[in-house]
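> got a structure for you, letters missing:
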């Protein structure tokens, strides 16, 4: 059974239960209202018989029903019941009312009883007869409610066919509505199945008329998810292609020089020295490239981060001193003057790696001193690495963090870069829920600013 048919069936079942309750309420209210009116009419008749006609003191009324023609109408029964539940006097125009045995009911007020028989509803009303402040008998007037019985049949048929029509319409319109509701879900399932079989990314067509309902939101969310998966897939393909290209270059060089050594360099010291130097250089490059690839692979795994609270001030000082000593370049570090600790929660080793990447780029493309400006803000730590080097074209800035992207491939190869440093830096910043931005002008230098939250 399909989901839309079950939805229509459930909707019809709920409607049936609601209509059933409403019908019972209407039926009960109709019977109750009519029986109350009939009861009041009979009580008024009993009062006239006891007060005006004094039927108790005139036995001739019981012997000649014609004398009560104004009171005894069709389908009625009038009888006098003694304290021992015996019928002392009775007259009637409908024998079916005699089927209910006489029963004396002690009471000070009139009582009524609506009885359902095979011939319809009958109403029995008993009025106590009081003498010397005690009940000596009961006057019972019964009436077969012919009009009520006819109206009940009409009401029953009306309610039955109305309910039946409502249920049929509910099934039809419920199925149509459920079809409209579940069609987008069906298309979603078909699209997902198609993606699974073909391996290509597809999107749902979301109608503009349904731009604000939940189904449309589901479609938009699905399309956004597919877009992200497609982007991630394309990035992975590009990454594999770029990685293969980058790995193939040093391996080809190593293989070429190794063959050169094997064939010609054994007796030529100069050629042998050149081959060994090239092999060593490319081996080092290959090792650094492999290390960078492993770093990128690890950077997406949050569980490998050693989260702890640490002071950024000594980390900046130690990193700046290390770069200055390693490259013999001046690094100017500007820290807050108050001397307080710059505490934050994160992985100090990865933050140090981030700083080294930024400082290493600044050293490669600038001959002047490097500046580091650090600010301790209320909820974050802001660090800017500034150089006065060759700068970067504005068109290249948006792609700086793409893996293997290099502004000047020849110059980067000469300096040993593989285009992964800033990609690693960006992943570290994202891992710490921070932001990274670049501002640069050709010939004037570059400023890379990172903002890391403290908590």
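Sure, I can see it. Computed from a predicted structure; not experimentally measured. Numbers count the residues shown, from 1 in each chain.
> Only C-alpha atoms from now on, for both contacts and neighbour counts.
Fine.
> Which stretches in the stretch 201-350 of the chain count as helices?
Here the stretch 201-350 of the chain has its helices, by DSSP state H, counting those that start in this stretch, at 214-263, 269-299, 312-327, 348-364.
> Give the residue farthest from the middle of the chain.
Distance from the C-alpha centroid of the chain peaks at residue 60, with 84.4 Å (C-alpha atoms, centre = their mean).
> now that residue: how far from residue 298?
Counting by C-alpha to C-alpha, to the nearest Å, the gap between residue 60 and residue 298 amounts to 116 Å.
> mind checking the longest helix of the protein?
helix 146-198 (DSSP state H).
> tell me the angle of it relative to helix 214-263?
Angle between the axes of helix 146-198 and helix 214-263 is 10 degrees (criterion: axes from the mean of the first three to the mean of the last three C-alpha atoms, to 10 degrees).
> and helix 146-198, what other elements does it pack with?
Where contact means 3 or more C-alpha pairs under 8 Å, 6 or more residues apart in numbering; DSSP states H and E, helix 146-198 is packed against helix 3-51, strand 120-131, helix 214-263.
> out of these, deepest packed?
strand 120-131 (a mean of 20; mean count of other C-alpha atoms under 10 Å).
> Now do that strand and helix 146-198, the angle between them.
130 degrees.
> Would you mind listing the outside residues contacting strand 120-131?
Strand 120-131 has contacts (C-alpha atoms under 8 Å, 6 or more residues apart in numbering) with 35, 38-39, 42-43, 46, 97, 105-116, 135-146, 148-149.
> Would you mark the buried spots in the following helix or strand past it?
Per DSSP states H and E, the first helix or strand lying C-terminal to strand 120-131 is strand 134-144. Neighbour-count burial for strand 134-144, counted by 16 or more other C-alpha atoms under 10 Å, picks out 135, 137-144.
> also this one, for the comparison:
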């Protein structure tokens, strides 16, 4: 059974049970009230008759006397102790045919005799011969039964008038609840069949949970489509970037195979080119693997580190590797923060490597601490980056045409990886550049990293 039918069935049955319970209570209370009133009337009538009999003259026609107290559709009967009827006063012969039962003391009750409902009241009195007899009033309650039947019909009609609209309302409500879910299922099936990223159409004016669910689904589709496009672009860019070094390696390998043994200069050139391209491919592959990791895989080993010491160590290593001057300017001797020392070093290597590649002048590193934030700025006096290109430098494999040439060995993955490292440390990175004057990359890192 689907959810729509479950909602309709449950709401209808639940309301039906409530209505039946309410109607049953009404019916029982009304029936009991009518029976009590009928019994009380009979007792009052019996008390009046018994009192009148005590004061009645013995010579009085008792049948005529009792007929004056006889209600409609009823019978007054005098029964002796041996169960014989001494006197029957009734409106119809049918009443006199009812069974004769002697009752001791005062009694009153509602009884069903031969399928008919009667009120029976008994009162002991002294008869003409001095014998104690039972004075009984038996009244047929046909009106009460008719009234109860009418009440049954009214309650049944009221039940139908409540349950039927409730069933329709439950159906409408289930449609309102299930239709967005059905639309989502249909959309998912279309996505599965066609491989497209389709969104759910919904009423923007509404702000209920179903609308929020549709909005969340559409946002998820946007994210999946964006990631899918990024993945496609990444694969396309990676294949394009790897194609060139592989072609170079293949060309020099063919050259080695043909002339390497005969021409030492060709051998040296080919080996150097193959080695250079291999190093570049290795660096590119490592960066690509790091960038391919999602947030859960890109973990950082948080430790207490001295940013000034890390900056000086990184500067010294790159000075030796490139033979270039790197100046470290620290406002204090120590700037402590919580972070991953290896990834912070990798971040500095990326930024320093870019500064060295695109600038012939000495590179400057400035380290400072402002309130709860550490700042590290790497400044070069190189060719700079055009203003309209600054927003694109964090895209994978992106290189500014004038400066990021293959001659410098750049892959276009350094700054995206640097931003990934900064984001993992809950920081931010800013680039300020002017063509012909240089570039400053400033990194802002919180001193205390909260996970």
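On my side now, so go ahead. Just so we're clear, the structure is a prediction, and the values are computed from it rather than from any experiment.
> Drop the TM-score for these two in here.
The TM-score (TM-score structural alignment, normalised by the length of structure 2) is 0.81; 435 aligned residues with a C-alpha RMSD of 3.8 Å.
> Quick check: chain neighbours aside, which residue is closest to residue 107 of structure 2?
residue 122 (5.1 Å; C-alpha to C-alpha, 6 or more residues apart in numbering).
> and the gap between the one you found and residue 50 of structure 2?
Taking C-alpha to C-alpha, one finds residue 122 of structure 2 at 10 Å from residue 50 of structure 2.
> Make JSON lines from the helices of the stretch 201-350 of structure 1 and add distance to residue 342 of structure 1 to it.
Shown next, in JSON lines, are these (distance: least, C-alpha to C-alpha, whole Å):
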{"stretch": "helix 214-263", "distance to residue 342 of structure 1": "36"}
{"stretch": "helix 269-299", "distance to residue 342 of structure 1": "24"}
{"stretch": "helix 312-327", "distance to residue 342 of structure 1": "5"}
{"stretch": "helix 348-364", "distance to residue 342 of structure 1": "13"}
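> closest to residue 413 of structure 1 out of these?
Proximity to residue 413 of structure 1 (C-alpha to C-alpha) singles out helix 269-299 among the helices of the stretch 201-350 of structure 1, at 9.4 Å.
> quick one, the closest one and helix 214-263 angle?
Using the same axes, to 10 degrees: helix 269-299 of structure 1 against helix 214-263 is 160 degrees.
> gap between helix 269-299 of structure 1 and the chain center?
Remark: helix 269-299 of structure 1 is offset 52 Å from the chain centroid, using C-alpha atoms, centre = their mean, to the nearest Å.
> Report the inter-axis angle for that helix versus helix 348-364.
On the basis of the same axes, to 10 degrees, helix 269-299 of structure 1 is oriented at 140 degrees to helix 348-364.
> helices and strands around helix 269-299 of structure 1, which ones?
Using 3+ C-alpha pairs under 8 Å, 6+ apart, helix 269-299 of structure 1 is in contact with helix 214-263, helix 421-431.
> Distance to residue 335 of structure 1 for these - can I get that in JSON lines?
Shown next, in JSON lines, are these (distance: least, C-alpha to C-alpha, whole Å):
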{"stretch": "helix 214-263", "distance to residue 335 of structure 1": "38"}
{"stretch": "helix 421-431", "distance to residue 335 of structure 1": "20"}
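> Of the ones you listed, which is nearest residue 396 of structure 1?
Comparing those under C-alpha to C-alpha, the one sitting nearest is helix 421-431, at 12.9 Å.
> Where in structure 2 does the closest one fall?
Counting by TM-score structural alignment, helix 421-431 of structure 1 falls onto residues 414-424 of structure 2.
> how much does that stretch stray from structure 1?
Here the mean offset of stretch 414-424 of structure 2 against structure 1 after fitting is 2.4 Å, by mean C-alpha distance after the TM-score superposition for structure 1.
> which residues touch that stretch?
So stretch 414-424 of structure 2 is in contact with 287, 290-291, 298-300, 343-344, 346-347, 350-351, 393-396, 428-429, 443, 445, going by C-alpha under 8 Å, 6+ apart.
> Give me the buried entries from those residues.
Applying 16+ other C-alpha under 10 Å to the contacts of stretch 414-424 of structure 2 flags 287, 290-291, 343-344, 346-347, 350-351, 393-396, 428-429, 443, 445 as buried.
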